[in-house]
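Participant: Fold the following.
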Amino acid sequence: MTPAVKLAQKQKIKFNLHQYEHDPASASYGLEAAEKLAVAPAYVFKTLLAQLDTKDLVVAILPVNQQLNLKLLAKAAGSKKAVMANPTDVERTTGYLLGGVSPLGQKKRLKTFICQSAQKLETMFVSGGKRGLEIELTPQDLLKLTFAHFSEITS
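Facilitator: Sure, this is the predicted structure:
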């Protein structure tokens, strides 16, 4: 049981777990998840971390078929600039391995921004904390569990 699943259980939110056989040769973890779960990519969200010019790390949650706009993320976070976080810092801060970073149950609570497109969905999928495991939940529950904000963060 991953910290992400434990958090969802502890908070008593309604969620579904989806497992699939992860292919280590896959070029994109998120697109692989969408394909193997037979779900449109707009419903499967990836979790990325960026570092602001203040050196703070922030979390961005966006559809796997879209690109993070670092300028928009920095603006949403009240900063001037953002760059992708160092992979070592991501793993140390979240407690998850790359490709399995969940927005839930991270070791350290970070400011979190969810792509505003999620607001239109009944449910969405995010990493369950390891490759091959996805949690399906409502965008509102994800917002509540991560203390996030819906923001325009994609181009």
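Participant: make it CA atoms for all contacts and neighbour counts henceforth
Facilitator: Fine.
Participant: The strand or helix carrying Ala60 - contacts with which helices or strands?
Facilitator: Per DSSP states H and E, Ala60 falls inside strand 57-63. For strand 57-63, the elements it packs on are strand 45-52, strand 111-115, judged by 3 or more C-alpha pairs under 8 Å, 6 or more residues apart in numbering; DSSP states H and E.
Participant: how many degrees apart are the shortest one and strand 57-63 in direction?
Facilitator: Yep, that's strand 111-115 we're talking about. Going by axes from the mean of the first three to the mean of the last three C-alpha atoms, to 10 degrees, strand 111-115 is angled at 20 degrees with respect to strand 57-63.
Participant: Now do strand 111-115 against strand 45-52, angle only.
Facilitator: Using the same axes, to 10 degrees: strand 111-115 against strand 45-52 is 130 degrees.
Participant: In strand 111-115, which residues are buried?
Facilitator: 112-115 (16 or more other C-alpha atoms under 10 Å).
Participant: to compare against the first, here's another:
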Amino acid sequence: MAKQAHDHKTNAMRVLDAANVAYDFRMFDCEGAPSGVEVAAMLGLDPDRVFKTLVTQGKSGGFYVFMIPVAAELDLKKAASAAGEKAIHMIKSRELLPLTGYVHGGCSPIGMKKLFPTFVDETAQLFERIMFSGGRIGCQVELAPDDLGSVVPYEYADLTSEPLPRHPSR
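Facilitator: Below you'll find the predicted structure:
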């Protein structure tokens, strides 16, 4: 029976447990890799506090991790500036697993094969707790942004494109 208690644990969860970081998790069934906005809707959460993890490569060859709200788009110029790079680009999906140990749709900033410089969109500071991939498709972890910093050093930065103006419904 002891083995069953650990069946749901992901590498990210094991890292959090080892660091004695309090977190909650949500497991859910899904087909394929739903978008972050779909995950937020499935879980009944505000998409502004659900973050996606994006992995990029800079012109220098270095790799960087960015966490932004699921409904937002990463502004590559802002990301490059935050990372101190002239330019960055998203890595290809096929490069994600060998580089991080995670698949597209299940990439967590916690427990990657190597610790990369990590940047979190400044809007995370607006929330007591944020949610992001727990390291597997169908698994999300929730914790305080400061607690994330105890296992993954990161910097806050303005990382997203300007939102499109919303027009009131008529």
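Participant: follow-up on the earlier one: pull the most distant pair out of the buried residues of strand 111-115 of structure 1.
Facilitator: Using C-alpha to C-alpha, the two most remote members of the buried residues of strand 111-115 of structure 1 are Thr112 and Cys115, lying 10.1 Å apart.
Participant: Need the overlap of contacts for the two.
Facilitator: 60-61 (C-alpha atoms under 8 Å, 6 or more residues apart in numbering).
Participant: Might you report the residue contacts of Val151 of structure 2?
Facilitator: Val151 of structure 2 sits in contact with 15-16, 19, 110, where contact means C-alpha under 8 Å, 6+ apart.
Participant: Scan those and report the most crowded one.
Facilitator: Counting neighbours by other C-alpha atoms under 10 Å, the top entry in the contacts of Val151 of structure 2 is Ile110, with 24 neighbours.
Participant: can you tell me the helix or strand for that residue?
Facilitator: With DSSP H and E as the criterion, Ile110 of structure 2 is inside neither a helix nor a strand.
Participant: With Ala82 of structure 2 instead?
Facilitator: helix 76-83.
Participant: Grab the nearest non-local neighbour of the most centrally placed residue in structure 2.
Facilitator: Closest to where the C-alpha atoms of structure 2 average out (C-alpha atoms, centre = their mean) is Thr53, at 2.8 Å. Of all residues not flanking Thr53 of structure 2 in the chain, Met67 sits nearest, at 4.6 Å (C-alpha to C-alpha, 6 or more residues apart in numbering).
Participant: So what does the one you found match up with in structure 1?
Facilitator: Applying TM-score structural alignment, one finds that Met67 of structure 2 aligns to Ile61 in structure 1.
Participant: Over to Glu38 of structure 2?
Facilitator: So, by TM-score structural alignment, Glu38 of structure 2 is matched to Glu32.
Participant: Looks like that match contacts Ser26 (just checking).
Facilitator: Yes - at 6.7 Å, Glu32 of structure 1 and Ser26 qualify as touching, with contact defined as C-alpha atoms under 8 Å.
Participant: neighbour count winner among the two?
Facilitator: Each of Glu32 of structure 1 and Ser26 has its neighbours counted (other C-alpha under 10 Å); Glu32 has more, 20 against 11.
Participant: Now do the same contact list for Pro63 of structure 1.
Facilitator: Pro63 of structure 1 neighbours (C-alpha under 8 Å, 6+ apart): 41-46, 115.
Participant: My error: substitute Pro87 of structure 1 in the last question.
Facilitator: Leu98.
Participant: what do you get if the cut-off is 10 Å, keeping everything else the same?
Facilitator: By C-alpha atoms under 10 Å, 6 or more residues apart in numbering, the residues touching Pro87 of structure 1 are 49, 93, 97-98.
Participant: which residues touch whichever residue in structure 1 pairs up with His89 of structure 2?
Facilitator: Under the alignment by TM-score structural alignment, His89 of structure 2 pairs with Val83 in structure 1. Residues counted as contacts of Val83 of structure 1 (C-alpha under 10 Å, 6+ apart) are 49-53, 55, 57, 69-71, 73-74.
Participant: Perfect, I'm done here.
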